[in-house]
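**Q** Okay, sequence plus prediction incoming.
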Amino acid sequence: MADYTVIADRQGLQDAADALSRGTGPVAVDVERASGFRYSQRAYLIQVFRRDAGVFLIDPPAVGDLSPLQRAIGEDEWVLHAASQDLPSLRELDLMPPVIFDTELAARLLGHDRVGLGAVVETTLGITLAKEHSAADWSTRPLPQSWLEYAALDVVHLIDVRDALVAELADQDKTGLAAEEFEAVRVREPRAPREEPWRRLSGLHTVRGRRNLAVARALWTAREEYARAEDVSPGRLVPDRALVAAVLAEPASKQDLARIKEFTGRASRTQLDRWWAAIETGRATDELPPERAPGTGDSFPPPRAWADRNPAADARLKSARAAVEARAEELHMPTENLLTPDLLRRVAWAPPADGDAASIGDALAESGARRWQIAQTAQLIAQAFVDSVQEAATAPDDAS
């Protein structure tokens, strides 16, 4: 097993940056976070590999300013696996690639059955990677050597994988569309925060009544504030099910709250005053949440309700979905990569007045579809909409 050293100071980072700037070809980059352990999604380890330079493992919290690394590789192609997961953490550190190659996304577009890093490495290179540390707490210090070897292996093969996938993309005539997808991932803006994130509490559907929902909201908020202050994953303090159990039990006092056996978690008793104060806040507030989460202005009902709510849209969706699925099969890729279900539902629910391929393409583009997706699907969808009308006109009248 190789002996890896973590770069944890400015001089070490500068030495690594100098070596990387002398390397050749694309740069493999990976990020290890502490999801499930820490509140933040910050990077606790960054792995970088470049041919003729080697592999470097960097401790961002210890090093601080990573601008030497950005200067060293900031004009080169970065190769990542599942880039959408790592780019936000890299951006927090002002590490921004000019162009990326996403090996996970490339494997999806090529129709690989399995697209995890280990599976793609095995499929393309015949090398088996151990994944026993994938869920480790990467905020641990010092990091064990076995973890560092695992982290290094995440990048040392990535350039070879990229080269194999580049050849596959060329063979399937997907080089251009892959580049569009990679760029869309690279420039994608972060999702806007949810208006009512507390409604994501697991088990909240069992809570009835606006007052009880207010208590659930207050408990969630108290846990969130404490988790942020302590930089601990909220569920490790008090799990969702424990918060919901406290709401459902409706304790009459702080002592009653402490007696609820389902109210578990390492902070359930040490922070008992905090949770009881939250319950009292929820019970006293005049701002009661609605029973159901408010919808957005451009929302539409779930497809299962379309047959009753909008039969024409239901017919359009079913016809177009079949056509898009058939084209995805022809292209050997998952349907959701050809066109996301949400985009198809939007245009089926409220199609443009003209209904031709050009106007449907414009509607898809406005909702975020890429050019290659529009080129592959707009005409199919337009024809499917026409077919749905004709099928409805020729269908036998059940009432006769």
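**A** It's in.
**Q** switch to C-alpha atoms for all contacts and neighbour counts from now on
**A** OK.
**Q** Need the contact partners of stretch 174-185.
**A** Contact partners of stretch 174-185, identified using CA atoms under 8 Å, 6 or more residues apart in numbering, comprise 83-84, 99-102, 105-106, 109-110, 166, 169, 370-372.
**Q** go on, stretch 324-344?
**A** By CA under 8 Å, 6+ apart, stretch 324-344 touches 108-112, 317, 320-321, 364, 367, 369, 373, 376-377, 380-381.
**Q** List only buried entries from those residues.
**A** Among the contacts of stretch 324-344, those scoring as buried are 108-112, 317, 320-321, 364, 369, 373, 376-377, 380-381 (criterion: 16 or more other CA atoms under 10 Å).
**Q** In helices, which of the residues you listed appear?
**A** Arg108, Leu109, Leu317, Ala320, Arg321, Leu364, Gln373, Gln376, Thr377, Leu380, Ile381 (DSSP state H).
**Q** wait, which of these is closest to Ala216?
**A** Using CA to CA, the shortest approach to Ala216 within those belongs to Leu317, at 37.4 Å.
**Q** For that closest one, which non-adjacent residue is spatially closest?
**A** Spatially, and ignoring its direct neighbours in sequence, Leu317 is nearest to Ala348 (5.3 Å; CA to CA, 6 or more residues apart in numbering).
**Q** and the one you found, how many neighbours?
**A** Ala348: 24 surrounding residues under other CA atoms under 10 Å.
**Q** and it, what element?
**A** Ala348 belongs to helix 341-349 when elements are defined using DSSP states H and E.
**Q** In that helix, which residues are buried?
**A** Neighbour-count burial for helix 341-349 flags Leu343, Leu344, Arg345, Arg346, Val347, Ala348, Trp349 (criterion: 16+ other CA under 10 Å).
**Q** Alongside the first one, take a look at this:
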Amino acid sequence: MEKLSDFPALQSAITSALVSTTRSASQLANEDLPFHRSLDSTLATSLDRQNARLLTLAERLLGTATAHTETVRPPPRLRDIEAVDGNWRAVVDVVDSLLERADTALDEFTGAVRRLSPGARETGTPERVQQTARPSRIAASLRSRDIEKPQLRFEHVPTNDEAGAFVPLLQSRPHALVAGQDSKGGHPYQAEIEQYTYPASVYTYAEPIPYHPFESTTATFVDTEESMYEMLEELKQATEIAIDLEHHDQRSYIGIVSLMQISTRDKDWIVDTLKPWRRKLQCLNEVFANPNTVKVLHGAFMDVMWLQRDLGLYLVGLFDTHYAARALGYPGGSYAYLLKRFANVDAQKQYQLADWRIRPLPQELLDYARSDTHYLLYIFDNMRNELITKSNLEKPDNEGDKIWDVLVKSSETALQQYAHPVYDTEFGQGPMGWYKLLARTPALLTKEQFSVFRAVHRWRDEVAREQDDSVHYIMPNHQIFSLAKAIPTKKADLLGIAQPASQTVRLRADELVSIIIKAKDDGVDGPEMLEVMSKIEPQFPRKPAAKEEAASHSVAAFVPQASSAAVNGNPTVTSSLPLRSMTSAFWGSAFGSSAHQDRPVSTLNDVSLTVPLPPLTAEVFADPAEMTSTPVKEVEPSSPIPTPASAEEQAPEDDVFVLKQLGKKRKRTEPIDGMAAQSDEVAIPDEESERLREKAERKKAKKEAKRAANAAATNGTNEDAAAGVGEEDEQPFDYASAPSILNPPRVSKEALKARRKKEVNPYAKSMDAPKGLPRAQKERAGRSMTYKS
């Protein structure tokens, strides 16, 4: 197509053909083909031939669609109907790839997206975000890909073996209070952050400045030094900026900052931090350390570390919206929650774990990265106003100032310092150590297993540092436990246990087997696991010698001590770790396994608490309602009174008691100390009893009158009826004189009407039964109101 006007006609023809094909396929699917196959064998043969032809065409189409794409795996093979079900996911992936490529081609054809020439890619234009070509597979951006490590091209390639204190990367310190001060001994901007005073705008209630519509704006992609300096000049004019980072830690030992997003009120930037000259970005300290510019981040604890480690950037005047959400008591503290609350935007969190090293980045990842800062300043405005509204500035010492709390915690976050991860073989301390992994898992290893566990863990750390990969990329944690418990001594056994085995484990399996064998031999005379753990955590004893030693533990023993310090790069282990204990100071042994049965179980008398327990008397377990409703007067007898037997001892096993009859009072015995002797008696008020008695008498008289009237109507000479004989004196039925049921006598209409008038409705008085107990009666303590005790 040479003319744009011809495109609608082509689109209409393609859509019509697709609709017709889809409609025919749906009609065939609705037919009962197996039934028609059974009626006509020639039809079955024709259907099989057409199925084979369609499968062959579909397989050729899939092969053509994946011929010139980045799809790694071969196209799915469709040999039969079962192969379609087995390869359905692969077919869907190919179709998705075709749709995305068509979408990209249509955008380029209509002019919505302009394809970059090779020269434009090298020079770098400010509108790179719109012009970046998307990859054929968006799903590939969600997982780690096998691409060349960008850190190998850095001007300062990481070595991962630094053991001393971290030396800041700063070449200069803009906005320093003391010029020329040596910053190698600590935080380069510690004095500036501690003495910093936030601008008055942070305490000023103002109408939130709305953000620009996301769809109508673009971001500037910064991947050259020239564009970096252009961005810096524009950032110097802003009073508030929003910052966020995208980090990758799968194919790097310490991780690398892959992307940095910066937004002002009017513009967004996306900075490529994987360039070889990445350390030149520390020129941004002219803005990041400027006290006149407020830096807004969300959850900035790790971002502060990563900025120091990779780019030499420091934040003076940090405002963390995560602490603001906590101060305001929001039900959620994530950025996705704030985005939905204030901007009504759903965060696309499926891209959060994407491989941010991919270049060029797909448009979906660029939009996701830009959204992390595009709305952040508007969210900051709303949260600042809410903090001001809910603050009480009249209280002394900033007690009711919520903004003050947020700013103090934000400053503490900005003062964090990065430290090199030093591996501690003996005690496993530090972020890369083995102790946290073992302390969180309820595993009790033997000497040999414990030795193998530490040896394999150290081998994984050394290989990860050497290859500059994550330790989890080399070997997951659960495989270390599996190897320690099985202790394989052959390569085949090791590969069978470490499943799925990474490429590093497969290539260095012989090396790992030799380490396991050596660790097993060293473990025969090595330390016990509990012995080493007791050195790290002195508050739980290895083997208490006496009952007094177990009772000596108190609540004060669990107060954390000073943290471990690093001397000459090596951590010094102290009693600073509030880690798990094998025994509890209040409940005794914390484990029920046989491995800890030899530990003495502490009793309540052995507990030494800082807060004394109240006396455990009977009143503690009594019902509060009962105690308030039935107070008992305390009487001190002058002479000893024999204690009566309990209710269970007095009553026989099959003791049966009867509820109190209606209309009559139960006989009481003499009270003892003001209490009734019959604890199961149900008392009924006198007024209620009198009312029920009168009602029963009226009902009895009414029945007798009705009975006499009926008897007089049937037998006028019946003397018993006239005398009011009861129902129990009824005359026997005379079957001989009874009328025939098959041939009943004819009755006139007048007699029938008279009979109906005399008939009595048997259900008319069904609701006149005696009522149950009134609501005022409640079950008392003791026996329940049943017929058996």
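**A** Happy to help now that I have it. Keep in mind that what you see is a predicted model, and the values were worked out from it rather than measured.
**Q** picking up where we left off before, go through the contacts of stretch 174-185 of the first structure and name the one nearest Thr285 of the first structure.
**A** Nearest to Thr285 of the first structure, judged by CA to CA, of the contacts of stretch 174-185 of the first structure is Ser84 at 39.2 Å.
**Q** And the closest one, what's its match in the second structure?
**A** Superposed on the second structure with TM-score structural alignment, Ser84 of the first structure falls opposite Phe301.
**Q** Equivalent analysis for Ser67 of the first structure, please.
**A** Ser67 of the first structure maps onto Gln282 in the second structure, by TM-score structural alignment.
**Q** quick revisit: so what's the match of Ser84 of the first structure closest to, chain neighbours aside?
**A** Counting by CA to CA, 6+ apart, the residue nearest Phe301 of the second structure is Thr413, at 5.7 Å.
**Q** Let me know whether my guess that the one you found is in a helix holds.
**A** Yes - assigned with DSSP: H, G, I helix; E, B strand; the rest coil, Thr413 of the second structure falls within a helix.
**Q** what's the longest strand in the first structure?
**A** Across the first structure, the strand with the greatest residue count (assigned by DSSP state E) is strand 24-32.
**Q** what's it packed up against?
**A** strand 45-51, strand 77-80, helix 83-92, helix 145-156, helix 158-171 (3 or more CA pairs under 8 Å, 6 or more residues apart in numbering; DSSP states H and E).
**Q** Ala34 of the first structure is nearest to which of these?
**A** Proximity to Ala34 of the first structure (CA to CA) singles out strand 45-51 among these, at 9.6 Å.
**Q** Please tell me which residues of the second structure the closest one aligns onto.
**A** Aligned by TM-score structural alignment, strand 45-51 of the first structure falls on residues 259-265 of the second structure.
**Q** In this structure Gln250 of the second structure contacts Asp469, no?
**A** Yes - between Gln250 of the second structure and Asp469 a contact is recorded at 6.5 Å, counting by CA atoms under 8 Å.
**Q** Go through the contacts of stretch 324-344 of the first structure and say which is closest to Asp398 of the first structure.
**A** Closest to Asp398 of the first structure, out of all of these and judged by CA to CA, is Leu317, at 21.6 Å.
**Q** Give the single residue among the ones in helices among the buried ones among the contacts of stretch 324-344 of the first structure positioned nearest to Asp9 of the first structure.
**A** If you rank those by distance to Asp9 of the first structure using CA to CA, Arg108 comes first, at 38.2 Å.
**Q** Just give me the match in the second structure for the closest one.
**A** Arg108 of the first structure maps onto Arg326 in the second structure, by TM-score structural alignment.
**Q** Tell me the secondary structure of the closest residue to its match other than its chain neighbours, please.
**A** Leaving aside its sequence neighbours, Arg326 of the second structure sits nearest to Gly333 (CA to CA, 6+ apart; 6.7 Å). Secondary structure assignment for Gly333 of the second structure (three-state DSSP): coil.
**Q** residues in contact with Gly333 of the second structure?
**A** With CA under 8 Å, 6+ apart, Gly333 of the second structure has these contacts: His322, Ala325, Arg326.
**Q** which of these also appear as contacts in the first structure?
**A** Retained contacts for the contacts of Gly333 of the second structure in the first structure, judged by both residues aligned by TM-score structural alignment, their matches' CA atoms under 8 Å, are His322, Ala325, Arg326.
**Q** For Lys409 of the second structure, identify the helix or strand it belongs to.
**A** Secondary structure (DSSP H and E) places Lys409 of the second structure in helix 402-414.
**Q** relative orientation of that helix and helix 376-389 in degrees?
**A** On the basis of axes from the mean of the first three to the mean of the last three CA atoms, to 10 degrees, helix 402-414 of the second structure is oriented at 130 degrees to helix 376-389.
**Q** in the helix or strand just after helix 402-414 of the second structure, what counts as buried?
**A** Later in the chain than helix 402-414 of the second structure, the nearest helix or strand by DSSP H and E is helix 435-439. Using 16+ other CA under 10 Å as the test for burial, helix 435-439 of the second structure gives Tyr435, Leu438.
**Q** quick one: buried residues of the helix or strand that helix 435-439 of the second structure is followed by?
**A** As assigned by DSSP H and E, the chain's next helix or strand after helix 435-439 of the second structure is helix 447-467. Residues of helix 447-467 of the second structure classed as buried under the neighbour-count rule (16+ other CA under 10 Å) are 447-465.
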